[in-house]
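**Student:** what would the 3D arrangement of this be:
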Amino acid sequence: MTSIQNKARFLAPGVLLALAAAAVSYGVGQLVPVLSPMIVAILLGILVTNTVKLPASFGLGIDFSSKKLLRAGIVLLGLRLVLSDIADLGVPVILVVVCVVAGGLLGTLLLGKLLNVSPRLTLLVACGFSICGAAAVAGAAGVTDPREEHEQDTVTAVALVVIFGTIMIPLVPFLVGAMGLDNPTAGMWAGASTHEIAQVVAIGGILGGSALTVAVVVKLARVLLLAPVVAILSVRQRRIYRQASAEEKAAGSDVQAKMPPIVPLFIIGFLAMVLLRSFVDLPGAVLDIGNALQTALLAAAMFGLGCGVKIRNLIQVGIRPFVLAALATVLVAAIAYAGIMLVA
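**Tutor:** Model prediction:
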């Protein structure tokens, strides 16, 4: 048996379970369109890990799903983006999107410092709430400190994205009605302020009219900024590793920390898919297959991440991360509202 076959044998139970959970989540999403397969998969993972003791043989495959399958799903996420659609939003709206992401990131980092939340958890919450939810959390986690003791930060940030993003599904339409926003403006605000693409789709469906299309395009403009943000974080991590290596060398140690790439491979793949979709006339069948595969991979990955969310551990993190998540939600929504009102 080759090493690849041996590795596949150890990974198979967990990966197959994650894919089965993705299939169930997709079925639930078809029956209840307001529920995204990815959100269902996270909740299913949380339910399973807190009610059933999975055999140890599932561990490696579930961990593989939450990391490797997630990156493959992010790559295929690029097939949803068409640069011309984003350009059609116009420079003012694109500048609003940039301000939402930049302001959300910097503001959340400041709030986390004031609340004394751990820097890594603060960073992951900032990325998830400012860019594109759980995918951004996992993307940022992949290029920051990878030590196992920090895994809880990742699953906590993902759980917070699910909780507060789900709250926004009924809240945004209510606020839109209370503030009397017209349909396109409401769509822009929903896309600029809500965490997950799936949550944006749910809100757009409730708003009706042209709001759904506008909301999704604005949200995808935020998703596009995942690439530069992850690249910046990777460069920052390289600087940290370089400094640590210099200190170890000065102390007489020959151990060298492995440097992360300046731009992670999955981000290069993501950008390649964006360019492919934008400049090549792909057949509808290819796009349908790509979208279905992307949904399956991300749902399987979300199940894996959900399996890491132990309710008792989530309770033990205390109230401060929840306060941070609530304030970050308000901050991003406020920046988005102010910007949209200026350009609408």
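
**Student:** alpha carbons only for contacts and neighbour counts from here, please
**Tutor:** Will do.

**Student:** surely L77 touches Q294?
**Tutor:** Yes - counting by CA atoms under 8 Å, L77 does reach Q294; the two are 6.3 Å apart.

**Student:** how near is I315 to A23?
**Tutor:** The spacing between I315 and A23, counted by CA to CA, to the nearest Å, is 30 Å.

**Student:** can you give me how far stretch 157-168 is from the chain middle?
**Tutor:** Centre-to-centre, stretch 157-168 and its host chain are 11 Å apart (CA atoms, centre = their mean, to the nearest Å).

**Student:** show me what it is in contact with.
**Tutor:** Here stretch 157-168 makes contact (CA atoms under 8 Å, 6 or more residues apart in numbering) with 39, 121, 124-125, 128-129, 133-134, 137, 194-196, 199, 305-306, 309, 322, 325-326, 329.

**Student:** would you write a ChimeraX line that selects the buried entries of those?
**Tutor:** The ChimeraX command for the buried members of the contacts of stretch 157-168 (criterion: 16 or more other CA atoms under 10 Å) is given here:
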select :39,121,124,125,128,129,133,134,137,194,195,196,199,305,306,309,322,325,329
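
**Student:** next, the second sequence, to be compared with the first:
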Amino acid sequence: MNTMAITRLPAQGRQLFPGIMACGVVAAASTFLSQHYGAPVMLFALLVGLAMNFLSGDGVCAPGIGFTARELLRVGVALLGLRITAAQVVALGWQPVVIVIVAVVVTITVSMVVARLLGFQSLFGLLTGGATAICGASAALALSAALPAHPQKERATLFTVIGVSALSTFAMISYPMLAHWLGLDHHATGVFLGGTIHDVAQVVGSGYGISRETGDVATLVKLMRVAMLLPVIVFAAMLTRARTGPGAARPPLLPWFAVAFALLVLVNSTGWVPKGLQDFGSDVSRWCLVAAIAGIGMKTQLKDLATVGLKPILLMVGEAVFLVVLVLGMQHFG
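**Tutor:** This next block holds a predicted model:
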């Protein structure tokens, strides 16, 4: 887009354009680095975004960076609905569905309780527990969008995304070895990997690295966890409304992006959505989420992350271990 084209944009568009482009450049660079070095793209987006946080000051990029971190995040979450169909959930059978529902509910509940015991707000436990139990960085971003504004919210979100990305990378490498050591068959291994590894891409990579059957089962179980994002977002919105002070504007019970997510799941379940459109929507969702986390990184100061302390790290590691033990226990006794 040349200078003349930019000047013809509406005033708000011209104001947002530099920051959105900056986030887009970081997203493209992060995708390139992820494809060549194998690390999670969200982690690269965070690190590169943090390195460019000088752009989020009072310069021309600040409005667009804020828009990307806030609004494009919601668009990306809504488009996650194109990954899921009702038929995929039914194809799992009842046992994996029960395992997923119980694992998500119990992990989040325990995380909220432990967070309070450690001196944090229970909403921080909801954020970290939801990221661990549902779908990693995508869930952290979605839940952050539904939670009330707070001076520490962006810092907590950034810490959660960094932590869950690191844990997911470790899980992708170590969990298949754990499943082999435990003697799980291909189907059971698929349920275990899909029920515990945080990020969708890493579930796919670890599952199909073992066998086609394991990969198919792991992917379906993981998509079921992604589907749990909607009720958890509704729960987060209910908590936000309940904690809104008297006289303040109450947020909607169902954020628009949660409604859009549900509608896209329903439409996708009809079979009317072509495969090409599903893939396109999934790609747009990924780009929006990567750009949004780049924007959050740009808005965060490194010195803020350096003060998080040991307790949040122990909380997230404990959540990951708890989820592994819970899923393996339900598989064994189910």
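
**Student:** roughly how far apart are the residue nearest to F54 of the second structure when sequence neighbours are not counted and E154 of the second structure?
**Tutor:** Counting by CA to CA, 6 or more residues apart in numbering, F54 of the second structure lies nearest to M298, which is 7.2 Å off, once chain neighbours are set aside. From M298 of the second structure over to E154 of the second structure the distance is 11 Å, taken as CA to CA.

**Student:** who's more crowded, those two?
**Tutor:** Per other CA atoms under 10 Å, whichever of M298 of the second structure and E154 has more neighbours is M298, with 30 against 19.

**Student:** so what corresponds to that one in the first structure?
**Tutor:** Structural alignment (TM-score structural alignment) places M298 of the second structure against C307 in the first structure.

**Student:** can you check I313 of the second structure too?
**Tutor:** Under TM-score structural alignment, I313 of the second structure pairs with F322 in the first structure.

**Student:** the residue sitting nearest the centre point of the second structure: what's it in contact with?
**Tutor:** The centroid of the second structure falls nearest to S138 when counting by CA atoms, centre = their mean (1.4 Å). Neighbouring residues of S138 of the second structure by CA under 8 Å, 6+ apart: 77, 131, 289.

**Student:** if we take these, which one ends up nearest to P255 of the second structure?
**Tutor:** V77 (11.2 Å; CA to CA).

**Student:** ok, now how distant is L95 of the first structure from L89 of the first structure?
**Tutor:** Between L95 of the first structure and L89 of the first structure the distance is 10 Å, computed by CA to CA.

**Student:** make that S25 of the first structure, sorry
**Tutor:** Applying CA to CA, the value for S25 of the first structure to L89 of the first structure is 33 Å.

**Student:** same deal with H150 of the first structure?
**Tutor:** Relative to L89 of the first structure, H150 of the first structure is positioned 38 Å away (criterion: CA to CA).

**Student:** next one: L171 of the first structure
**Tutor:** 25 Å.

**Student:** neighbour-wise, which of the two wins?
**Tutor:** Each of L171 of the first structure and L89 has its neighbours counted (other CA under 10 Å); L89 has more, 15 against 12.

**Student:** with adjacent residues omitted, what lies nearest to the more buried one?
**Tutor:** Residue nearest to L89 of the first structure in three dimensions, not counting chain neighbours: V218, with 7.7 Å by CA to CA, 6+ apart.

**Student:** which residues touch that neighbour?
**Tutor:** Applying CA under 8 Å, 6+ apart to V218 of the first structure gives the contacts 86, 89, 97, 188, 191-192.

**Student:** could you do L81 of the first structure as well?
**Tutor:** 220, 224, 274, 277-278.

**Student:** residue in the second structure matching it?
**Tutor:** Matched by TM-score structural alignment, L81 of the first structure corresponds to I84 in the second structure.

**Student:** what about the strands in the first structure?
**Tutor:** Along the first structure, counting by DSSP state E, no stretch forms strands.
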